[in-house]
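Novice: coords below, sequence missing:
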């Protein structure tokens, strides 16, 4: 069974955060979201719209497709 897209997204966001050596708290502050919201994204619990994914990718300075695919 294929992995859910929001699980892949969460994992990729976590990868970016860890690559920058940031805590969830610091990363959430950088993104302008609550720590709880970021944690929900990283756990694959948040159902983001395509516009939200585009905006998140822009904030992270990565291509949106990078957030939706495994390396």
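Specialist: Looks like it came in fine. Not measured: the values here are computed from a predicted model.
Novice: from here on, just use CA atoms for contacts and neighbour counts.
Specialist: Noted.
Novice: assign the most centrally placed residue in the chain to helix, strand or coil.
Specialist: In the chain, the centroid-proximal residue (CA atoms, centre = their mean) is residue 13; its distance is 3.0 Å. When classified by DSSP: H, G, I helix; E, B strand; the rest coil, residue 13 comes out as helix.
Novice: right, and it touches residue 66 too?
Specialist: No. Using CA atoms under 8 Å, residue 13 is not in contact with residue 66; the gap is 9.5 Å.
Novice: which parts of the protein are helices?
Specialist: Counting by DSSP state H, the segments of the chain that form helices are 5-19, 24-31, 35-42, 50-60, 64-68.
Novice: next up, a structure to set beside the first:
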């Protein structure tokens, strides 16, 4: 998984855990909802400032958005949620 995919997977996981919609996260970050979608799908190369805003909006340290351990577990899980 490349760094954009890793970052996006962690943003999606943490956003959902926080009970936020893409729209709500976008509002807190001061960006458009489409930007969040692009981040979560790994199509957006974010700046350090965007990484900071995402971490603040999600209530986590910036490093949590680059944590490989959670993204790898998510990537390895079957799409239907069954083991």
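Specialist: Yes, it's here. What you see is a predicted model, and the numbers here were worked out from it, not measured in a lab.
Novice: so what number do they get for TM-score?
Specialist: In this superposition the chains share a TM-score of 0.80, using TM-score structural alignment, normalised by the length of the first structure; 69 aligned residues with a CA RMSD of 1.5 Å.
Novice: trace residue 37 of the second structure over to the first structure, please.
Specialist: By TM-score structural alignment, residue 37 of the second structure lines up with residue 39 in the first structure.
Novice: and if you look at residue 13 of the second structure?
Specialist: By TM-score structural alignment, residue 13 of the second structure lines up with residue 15.
Novice: find the nearest non-adjacent residue to residue 11 of the first structure, please.
Specialist: Excluding the flanking residues, the one nearest residue 11 of the first structure by CA to CA, 6 or more residues apart in numbering is residue 42, at 5.8 Å.
Novice: the one you found: neighbour count?
Specialist: Neighbour count for residue 42 of the first structure, taken as other CA atoms under 10 Å: 22.
Novice: next: residue 3 of the second structure.
Specialist: Neighbour count of residue 3 of the second structure, defined by other CA under 10 Å: 12.
Novice: what's the match for residue 63 of the second structure in the first structure?
Specialist: Counting by TM-score structural alignment, residue 63 of the second structure lines up with residue 65 in the first structure.
Novice: tell me how far its match lies from residue 23 of the first structure.
Specialist: Per CA to CA, to the nearest Å, residue 65 of the first structure is found 24 Å from residue 23 of the first structure.
Novice: now swap in residue 60 of the first structure and tell me
Specialist: Distance from residue 60 of the first structure to residue 23 of the first structure, by CA to CA: 15 Å.
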